[in-house]
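Participant: Quick one, what's the 3D model for this:
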Amino acid sequence: MSQDLYTQIVNSPPGGFIAKRVGLPQPTTLDRYRPGQPVVTGQVLIGAAPSGRLAGAIASTLADAQADVATTLAPELRTASADAGLDASVFNPEAGGDRRFKGLVFDATGIKDSTELVELQKFFHPSVRKVQSSGRVVVLGTPPEATKDPREHTAQRALEGFTRSLGKEIGKGSTVQLVYVAPGAENLIGSTLRFFLSPKSAYVSGQVARVTPGEPVPTDIDWERPLAGKTALVTGASRGIGEAIIETLARDGASVVGLDVPQLAEDLNAVTSRLDGEAIELDITSDDAPKVLAAHFKSGVDIVVHNAGVTRDRTLAKMPEDRWSSLMEINLSSEERINDALLKGKRIPAGGRIIGVSSMAGIAGNRGQTNYATSKAGVIGMVESMAPVLADRGITINAVAPGFIETKMTAAMPIAVREPGRRLNSMNQGGLPIDVAETIAWFASSASGGLNGNVVRVCGQMLLGA
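Facilitator: Got it, this is the predicted structure:
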């Protein structure tokens, strides 16, 4: 789906002239990934607080991604870059000039006390104004719960306020993320740093991701097709976001299986046939659905994406029990039963991925959507509760929480609801189904074994809500 009409108008020469004169927002046309392009097009500047522990992992990731890198004058960064084989230039803010950066990466793990948070100001004050349009900023820290004392916990927790605020300041379609890297997970940051620096994360900003110890990254991974040899099941795959998900997983090398209700069989078969995939026509709320899926995947399924979902809006005072219960069955309870059947039957192997689709409604709530918001908050609860259980089996579970995404459903909304939904975020525009799909593909990657229990919003950093 292309840009909305407002964005097209204010980015045209006459519309842009008027928009600037009257102060209307002019959404930046976001860079999005095209197959074959590099992880990042433009130079990436690395900085670090003294005594950080991630310089080597950052340098190795950027070297593997064949990125053009610059560093500050910090000796540990210069050494790490050289050890990784990077021919990194030096950025000296006192030298002047008109240098521009596509990405900024800052290792904040060395910050052990609130007085040391000034290191953020020292690095970003001279560099953030040099970030190009659709640029990327990534701060890496230590999970507060993994710190050694209260002062370090305090300082590391403060990073969330910094990154969320910078995300709302930076503009020009640029994004800002915080990645908490647990001790022992340093060598697992590759997929996350690549994703957050790349155009694949175009509509993800102001987010916090946690990387914890997990399965090692395969030594022979093909970053263009990280899902090669994997089988992926996507529910609700016939149209909209589900169609984008299954297309993206197929692009990344997975053998795809799409599932949807029999009423949408024609659309489903058109999608799966185009991708050389398989279609399953099934109502996931039926009593035998978990058993049917367990029997279908006798050889196992590596990736399970719970995308199927509906809205049946009405204020609670006007909501009958059947309207509540039927939505809850589709959006949440059926997912739990399917997970139980696949796990009990050992259909999801070690290295498997379960990915849920929550919603901003499940985080912030929505008037007239008590049933929907309850179900989507439940998806988050499912991720939180199952993550430690699945970790023992070498399986991860994560979720995405979309905000306003341009689909046929949102296009049909009344304009008074639709336009605030589009504009009240740091990007001043709605996202696209591909933005949700790219985030799911990141979680699904064979290199993402360190991601478990995360819920990442795909909302352009909505200005309201959590």
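
Participant: can we go C-alpha only for contacts and neighbour counts from here?
Facilitator: OK.

Participant: how far away is Arg367 from Pro433?
Facilitator: Noted for Arg367: a distance of 24 Å to Pro433, by CA to CA, to the nearest Å.

Participant: Oops, could you answer that again for Pro218 instead?
Facilitator: Distance from Pro218 to Pro433, by CA to CA: 29 Å.

Participant: between these two, which one's more packed in?
Facilitator: Taking other CA atoms under 10 Å, Pro218 and Pro433 do not tie; Pro433 has more neighbours (22 against 11).

Participant: how about the strands in the stretch 301-450 of the chain?
Facilitator: Remark: strands assigned in the stretch 301-450 of the chain by DSSP state E, counting those that start in this stretch are 303-306, 353-357, 396-402.

Participant: Out of those, which gets nearest to Gly173?
Facilitator: Closest approach to Gly173 among the strands of the stretch 301-450 of the chain (CA to CA): strand 396-402, 17.6 Å.

Participant: Tell me the buried residues in stretch 336-347?
Facilitator: Buried residues in stretch 336-347, counting neighbours by 16 or more other CA atoms under 10 Å, are found at 337-339, 341-342, 346-347.

Participant: In helices, which of those appear?
Facilitator: Judged by DSSP state H, the buried residues of stretch 336-347 include 337-339, 341-342 as members of helices.

Participant: Tabulate the residues you listed (CSV), appending distance to Ala317.
Facilitator: Compiled in CSV, these are given as follows (distance: CA to CA, whole Å):
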residue, distance to Ala317
Arg337, 29
Ile338, 32
Asn339, 33
Ala341, 36
Leu342, 37
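
Participant: Of those, just say which sits nearest to Thr71.
Facilitator: For those, the nearest to Thr71 is Asn339 (45.5 Å; CA to CA).

Participant: now the closest one: how far from Leu293?
Facilitator: 10 Å.

Participant: for Val137, helix, strand, or coil?
Facilitator: Look at Val137: counting by DSSP: H, G, I helix; E, B strand; the rest coil, its state is strand.

Participant: Just give the nearest non-adjacent residue to Thr311, would you?
Facilitator: Tyr372 (6.1 Å; CA to CA, 6 or more residues apart in numbering).

Participant: isn't the one you found right up against Ser325?
Facilitator: No: assessed by CA atoms under 8 Å, Tyr372 is found out of contact with Ser325, at 10.5 Å.

Participant: Comparing the two, which residue is more hemmed in?
Facilitator: Each of Tyr372 and Ser325 has its neighbours counted (other CA under 10 Å); Tyr372 has more, 27 against 13.

Participant: How about the contacts made by that one?
Facilitator: 310-313, 327-328, 331, 361-362 (CA atoms under 8 Å, 6 or more residues apart in numbering).

Participant: before we go on, could you also do this sequence so I can check it against the first one:
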Amino acid sequence: MNDSYLNFVNSPFGARLARSLGLPKPEVLRRYRADRPEFDGIVAIGAGREPHLLDALATLVGGIGVTSVAHASAGLWVPLANRHGLMTGRFEAADSGSSSKLAALLFDASGIEDSSQLEPLHAFFHDTLRSLGKCGRIVVLGRPPQTCVNPRQWTAQRALEGFTRSLGKEARRGITANLVYVEPGAESGMEATLRFFLSPRSAYVSGQVVHIAAQVGDETGGEMDGETGGKTGSKASSTFDWAQPLAGLRAVVTGAARGIGGSIASVLAAEGAHVIGIDIPSARDALDATMRQLDGTALAFDIAAPEAPAQIAAALDEQGVDIVVHNAGITKDKTIAKMTEAAWQSVIDINLSAQERIDDALLAGGILRDGGRIIGVSSISGIAGNLGQTNYATSKAGVIGRVQSMAPHLRARGITINAVAPGFIETQMTAKIPLAIREAGRRMNSMSQGGQPVDVAQTIAWLAHPGSAGVSGQIVRVCGQSLIGA
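Facilitator: Model prediction:
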């Protein structure tokens, strides 16, 4: 869907008018394109007291092939980078006036153990933020508060959330800011998550907090794979190619005929997966066309039908699957006083209960392989609620409950379960919203614009990645850091 205001204020005349009238000017976001480098530019490195993650950052910087500069707070970075054979230098405050803008800011706060040690956060970002270019990336690294050894360390690490979310709202210009908590022992599983947050793939994901957990080495009899952080013997966590990380994997996407589901299928296929798209029989023609373009497989099932889980399981049984994306969903909006029982039940059944029944069938039959991925599509409405959407918000909050409750139970099989929670995404559905409400939805986030279906799809592809084995039980909002909700 076309955002006329965004296009106008980014035209030569519109930009001048916006400046003269003081109008907001949302940035045209830089999204991933296969014909452009995924990573380029200069990354500035900062650190707090006794950082624990610089060595893992050096591996990342070397892997993505960017140049780094060390802020004064990260005095250990230069000798470490030199040992890794990396191109590096030192950041000087005078660089803020340079025409060569920074592409990203990385700060290792993992060693901060007391609130009195938070000052380097201020020093680093005070000196570097104005040097960060349009659509730049900010990533702060810390330790999960729950793993901290004493209350003061817990307090200091929890403080990073308020800091990072505030940065996302201050930076503007299409810049994202996210916090990654890395559990001790999970350092080898950082790279896939950091690549996502540093790349154009995360263009509409900001203000998020992600936990990377250490993987248990022998729960399913497998050994840790040092490259992926997953278990050997599981197809979904075997050695992979960063350019095609899902090669050889099979992914199921419900509601795949068009819209966000079609975009999810397309991105997963581009990363190497064989996609099995599921949609209702009445959408069979659109589903066939989408799957034909992707060399995928089309399955026409009504997922809410009582027989659907057994039918889907039977269709997938012979080869099994590695990734299940529950995207299918409907809305039937009315205030609760005017909502019929049928409108309530159909939304709950399709958006939530069908996911439970399908997963039960795939897990019980071993059709979803060990080391696999389950990814649900929730919504900002499931976090904050929404007028006239008690049924929809209930179903989407239930998706969050599924993720949080099932993650510990699936851990023994190396299966992760997560959800994305989209905000305002430009689709055919949002195009039907009245103009004033649609414009409010677009502007009420740090990016001052709506997201695209591909933003949801790229986030799901990261959660499906073999290198994301340490990310489970989490809800990631794809909302441009919405001002609604948490």
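
Participant: I'd like to know the TM-score of the two chains after superposition.
Facilitator: TM-score of the superposed chains, computed with TM-score structural alignment, normalised by the length of structure 1, equals 0.98; 465 aligned residues with a CA RMSD of 1.3 Å.

Participant: Would you agree Leu45 of structure 1 falls within a strand?
Facilitator: Yes: assessed with three-state DSSP, Leu45 of structure 1 lies in a strand.

Participant: List the buried residues of stretch 409-423 of structure 1.
Facilitator: By 16+ other CA under 10 Å, the buried positions in stretch 409-423 of structure 1 come out as 410, 418-419, 421-423.

Participant: Show me which pair in the ones in helices among the buried residues of stretch 336-347 of structure 1 is furthest apart.
Facilitator: Applying CA to CA across those, the maximum distance is between Arg337 and Leu342, 8.7 Å.

Participant: Now do the shared contacts for those two.
Facilitator: Pro290.

Participant: Tell me the span between the first and last residue of stretch 310-320 of structure 1.
Facilitator: When the termini of stretch 310-320 of structure 1 are compared using CA to CA, they are 16 Å apart.

Participant: Reformat the buried residues of stretch 336-347 of structure 1 as CSV; add distance to Lys148 of structure 1.
Facilitator: Below are these laid out as CSV (distance: CA to CA, whole Å):
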residue, distance to Lys148 of structure 1
Arg337, 40
Ile338, 40
Asn339, 36
Ala341, 41
Leu342, 39
Lys346, 38
Arg347, 40
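
Participant: Go through these and name the one nearest Ser385 of structure 1.
Facilitator: For the buried residues of stretch 336-347 of structure 1, the nearest to Ser385 of structure 1 is Asn339 (12.9 Å; CA to CA).

Participant: Kindly reformat the strands of the stretch 301-450 of structure 1 as a markdown table containing mean neighbour count and distance to Ala82 of structure 1.
Facilitator: A markdown table is the format used below for the strands of the stretch 301-450 of structure 1 (neighbours: other CA atoms under 10 Å; distance: least, CA to CA, whole Å):
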| stretch | mean neighbour count | distance to Ala82 of structure 1 |
| --- | --- | --- |
| strand 303-306 | 26 | 38 |
| strand 353-357 | 26 | 35 |
| strand 396-402 | 27 | 34 |
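
Participant: Out of the ones you listed, which is closest to Ala155 of structure 1?
Facilitator: Each of those has some distance to Ala155 of structure 1 by CA to CA; the shortest is strand 396-402, at 26.4 Å.

Participant: What's the match for Gly110 of structure 1 in structure 2?
Facilitator: Counting by TM-score structural alignment, Gly110 of structure 1 corresponds to Gly111 in structure 2.

Participant: can you tell me the helix or strand for that match?
Facilitator: Under the criterion DSSP states H and E, no helix or strand holds Gly111 of structure 2.

Participant: if I pick it, what's in contact with it?
Facilitator: Gly111 of structure 2 makes contacts with 48-52, 142, as judged by CA under 8 Å, 6+ apart.

Participant: now stretch 430-439 of structure 2: which residue numbers in structure 1?
Facilitator: The alignment of stretch 430-439 of structure 2 onto structure 1 (TM-score structural alignment) covers residues 410-419.

Participant: Residues in contact with the matching stretch: which ones?
Facilitator: For stretch 410-419 of structure 1, contacts defined as CA under 8 Å, 6+ apart pick out Phe404.

Participant: same thing but at 7 Å, please
Facilitator: Applying CA atoms under 7 Å, 6 or more residues apart in numbering, stretch 410-419 of structure 1 turns out to have no external contacts.

Participant: which residues in structure 1 does stretch 362-382 of structure 2 align to?
Facilitator: Counting by TM-score structural alignment, stretch 362-382 of structure 2 falls onto residues 342-362 of structure 1.

Participant: Mean per-residue distance, whichever helix or strand Leu57 of structure 2 is part of versus structure 1.
Facilitator: Assigned by DSSP H and E, Leu57 of structure 2 belongs to helix 54-64. Its matched residues in structure 1 lie on average 0.8 Å from helix 54-64 of structure 2 after superposition (mean CA distance after the TM-score superposition for structure 1).

Participant: Just the buried residues of that helix, please?
Facilitator: In helix 54-64 of structure 2, counting by 16+ other CA under 10 Å, buried: 54-55, 57-62.

Participant: Make CSV from the contacts of Tyr372 of structure 1 and add distance to Trp442 of structure 1 and neighbour count to it.
Facilitator: Below are these laid out as CSV (distance: CA to CA, whole Å; neighbours: other CA atoms under 10 Å):
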residue, distance to Trp442 of structure 1, neighbour count
Val310, 24, 13
Thr311, 26, 14
Arg312, 30, 14
Asp313, 31, 18
Leu327, 28, 20
Met328, 27, 22
Asn331, 22, 29
Ala361, 23, 21
Gly362, 22, 22
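
Participant: ok, and what's touching the strand or helix carrying Glu169 of structure 1?
Facilitator: Here Glu169 of structure 1, judged by DSSP H and E, is contained in helix 150-170. For helix 150-170 of structure 1, the external contacting residues (CA under 7 Å, 6+ apart) are 111-114, 117, 141-142, 144-145, 147, 175-178, 205-206, 426.

Participant: Okay then, goodbye and thanks.
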